[in-house]
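1. missing the sequence, but the structure's below:
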């Protein structure tokens, strides 16, 4: 196998409604002589394909960009279904070659500076002239507004999904030097392709994922929808609720998903709303503290999607539930006030940390997205500043 685009095929023996398919790969330096465990795989899937709560075809083919590796590796596929609490798994052995037995006269493999791949891809649907496609980037605290990149479709030809994904990748590369969009070749170069493009960042980048949204021209749609007043509870025993107000004009079908930061679905609702003015509540299960996204879509009775959006929410543990214990702040909120004994919740892992006594407490306030060595539970030297509480 080589790094880059590959097709993965699933043969589904039962038509379960699907949340998503996710693909993980072993770490470059994993030990194949030890029993295979979760710790030997990368934490973040290199590819996630949303199922949108629909039943898949019996034979389902999907395209994913496989990250750069050498030698023997394992790819682990997860089919997460929506209509039961189960998931199905498949593991495949792959060999990238150049597995470490390099003789002195062989040329070592090129090591790219773009070492990390964000969750999500620059890919999507066919669009029409006048539509707009938007790439939105997220770190652990939510969307990074300065990274948002928009492309207005100028023609029917550019509306082809393979064409606009190439054009948008080019535009992102020209506008933002801290990401590189495309497919990585054997020399480590990353260039856009006419198809699904991955987003690469350098080691130390705070970016975690990318998502695509659309603003589509709808000439003959009279229906409207307005979503407002997004509220959400704190997490108790892995459960939470999300509530938002919906106002519709006409006969509208609303479909909404809540996804965690890695793209796993945690809540789903689909509801017909005819001239509605009401609250909608979603129950979330198996959630942990941190950034989540509410993605909603609105279609009319003809099946035309006329509205969609992505709303950010930052879930926190209820201190009374006993999962995290009480804390003073969610890191890095109010960081200038941290002192010895201050307890913070780290939204990236849902754990709480206490600032060490003097003289180490001075490290607790030393943080920026590009210099996070003392960030609790995450930074390279976090133990010099913090004590893990829960």
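-> The structure has been received and is ready for your questions. From a predicted model like this one, the values you see are computed outputs, not experimental measurements.

2. CA only for contacts and neighbour counts going forward, please
-> Will do.

3. Isn't residue 199 up against residue 181?
-> Yes. Counting by CA atoms under 8 Å, residue 181 is a contact partner of residue 199 at 4.5 Å.

4. try this one side by side with the last:
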């Protein structure tokens, strides 16, 4: 039954739909939706959202996935874990536990549950009607959207709970087209009336209740509500200091620019010389105090109600007086020199030859600098059989074919050389066995391991061709994985180097898409 408030909201505040051409198959993807404008907390962690928030955890790769499932046992934390059946009500009676609201109750996204007055970047808006845009990565039949705002007296330095929010939503808007999906890769626009009695920092919670599963998507937006009562500031913001943990021996310095270029004389340097100073919230405060004492024409901190800049433990803004010629101040972190590291993963101890051939797949990962990496295979006599140099950019994966080789013991020798001349070395010994009735391999060379294991591709080669039953060799661990049947097979193709949730054997959700062979 639709209550009168919902009906009035819907009639006065119509939806505008930006339809897309993606088909229904997109509905099976793991991606879903988030508030794009004003930018949500999770979206601000993503590169498309400007990375205005940092140290967000894996939500930076998928801000669209803060999804409360609604079925006991499906989320890591639930509001009512004792429920025997799915909880399908709205935020007031269901949903993630208090303190886990921003992450939709998912432990893997818990970094965005952190809450303080200065932790997150904010969007300044005015009271009154404001447009909020949901952006969709996959379509879903929709039941409604709801928008809640924090109370006038909420405490921004405590975890978000239901008691933080007004329980009457600012907007309670049903989907007008029944079971027609919200558009995949499209948008919906919602006019939300921001109360005139709110000012300063508030959190808006937007929930999207879908109708083809028990899921509800959660998206929180950090707002600075300018209601006209704030004293006009004499400062302009030209940068920001984001907290992150550092190490003893690191240096943090400012880089100051006007329209003509960098002003080196205005640089301030802070040496991280203790474990206490290296803490994420400590060094920004120390740097702000040092900058402000140096009187170089810019200040660090947060503005108080007297328009004064006060150093803060955590995020600080970088400000200049209006009329200053300084247009930008950047923070440069110089890490203390650390010894390089080289490691080999994915090598097996034995390989079975087929027609005198096999192929080595492994990663040679060089950390601590910019290295040129070369891999050489030597036979028992110490003679070079073949070698390969990795492409520029520390690309770690090697695929080395061995042709016309004999059974026996071989050594893999990997050498990494930095631009400064530092040399790192690692190796692995392996045995080539004579063929013993092994089967044929697949599209990428087949016999990828002991016993003639079959596979169709070496991951991630042929990514777009993966489907239910596709078998891949994961060079990072030398194991083979089979793409699961059914709708989840679509997840097998979802991979990039920066978003690897479903990477077989590696991503945190790989078991949802793959079976190990």
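-> Yes, it's here. Being a predicted model, the structure only gives us computed values, none of them experimental.

5. And the TM-score between them?
-> The TM-score (TM-score structural alignment, normalised by the length of the first structure) is 0.38; 194 aligned residues with a CA RMSD of 5.0 Å.

6. Show me the helices in the stretch 151-300 of the first structure, by range?
-> With DSSP state H, counting those that start in this stretch applied, the stretch 151-300 of the first structure shows helices at 161-175, listed in chain order.

7. mind listing the strands for it?
-> Along the stretch 151-300 of the first structure, counting by DSSP state E, counting those that start in this stretch, strands occupy 179-184, 190-191, 198-201, 207-215, 224-232, 240-249, 251-260, 265-274, 277-284, 290-300.

8. Same list (the ones you listed) but as TSV, adding mean neighbour count.
-> What follows is these, written out as TSV (neighbours: other CA atoms under 10 Å):
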stretch	mean neighbour count
strand 179-184	24
strand 190-191	18
strand 198-201	25
strand 207-215	20
strand 224-232	15
strand 240-249	18
strand 251-260	21
strand 265-274	18
strand 277-284	16
strand 290-300	21
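
9. I'd like the distance between the closest residue to residue 269 of the first structure other than its chain neighbours and residue 5 of the first structure.
-> What sits nearest to residue 269 of the first structure in space, not counting adjacent residues and going by CA to CA, 6 or more residues apart in numbering, is residue 256, at 5.4 Å. Computed as CA to CA, to the nearest Å, the residue 256 of the first structure to residue 5 of the first structure distance reads 30 Å.

10. hang on, the earlier thing: I'd like the strands of the stretch 151-300 of the first structure written out as CSV, with distance to residue 10 of the first structure added.
-> Below are these laid out as CSV (distance: least, CA to CA, whole Å):
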stretch, distance to residue 10 of the first structure
strand 179-184, 23
strand 190-191, 28
strand 198-201, 22
strand 207-215, 24
strand 224-232, 36
strand 240-249, 32
strand 251-260, 23
strand 265-274, 20
strand 277-284, 28
strand 290-300, 26
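
11. I'd like to know which of the ones you listed lies nearest to residue 9 of the first structure.
-> strand 198-201 (19.6 Å; CA to CA).

12. Report all helices and strands that the closest one contacts.
-> strand 116-117, strand 179-184 (3 or more CA pairs under 8 Å, 6 or more residues apart in numbering; DSSP states H and E).

13. Out of those, which gets nearest to residue 161 of the first structure?
-> Closest among those, using CA to CA: strand 179-184, at 14.6 Å.

14. in the stretch 201-350 of the second structure, which spans are helices?
-> 283-294.

15. buried sites along the helix or strand where residue 90 of the first structure lies?
-> Assigned by DSSP states H and E, residue 90 of the first structure belongs to strand 87-95. Under the neighbour-count criterion of 16 or more other CA atoms under 10 Å, strand 87-95 of the first structure has nothing buried.

16. How about stretch 371-380 of the second structure?
-> For stretch 371-380 of the second structure, by 16+ other CA under 10 Å, it's 371-379.

17. can you put these in CSV and add distance to residue 173 of the second structure?
-> Below are those laid out as CSV (distance: CA to CA, whole Å):
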residue, distance to residue 173 of the second structure
371, 55
372, 57
373, 57
374, 60
375, 60
376, 64
377, 65
378, 69
379, 71
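
18. which one of those is nearest residue 284 of the second structure?
-> Distance to residue 284 of the second structure, by CA to CA, is smallest for residue 371 among those, at 32.0 Å.

19. how many neighbours does the residue nearest to the closest one when sequence neighbours are not counted have?
-> Distances taken as CA to CA, 6+ apart put residue 418 closest to residue 371 of the second structure, at 4.2 Å, once the chain neighbours are dropped. Counted with other CA atoms under 10 Å, the neighbours of residue 418 of the second structure add up to 16.

20. again, but for residue 8 of the first structure
-> Per other CA under 10 Å, the neighbour tally for residue 8 of the first structure reads 12.

21. Does it lie in a helix or a strand, and which?
-> Going by DSSP H and E, residue 8 of the first structure is in strand 4-11.

22. and the following helix or strand past that strand, what other elements does it pack with?
-> Using DSSP H and E, the helix or strand that follows strand 4-11 of the first structure towards the C-terminus is strand 18-25. With contacts taken as 3+ CA pairs under 8 Å, 6+ apart, strand 18-25 of the first structure sits against strand 47-50, strand 72-81.
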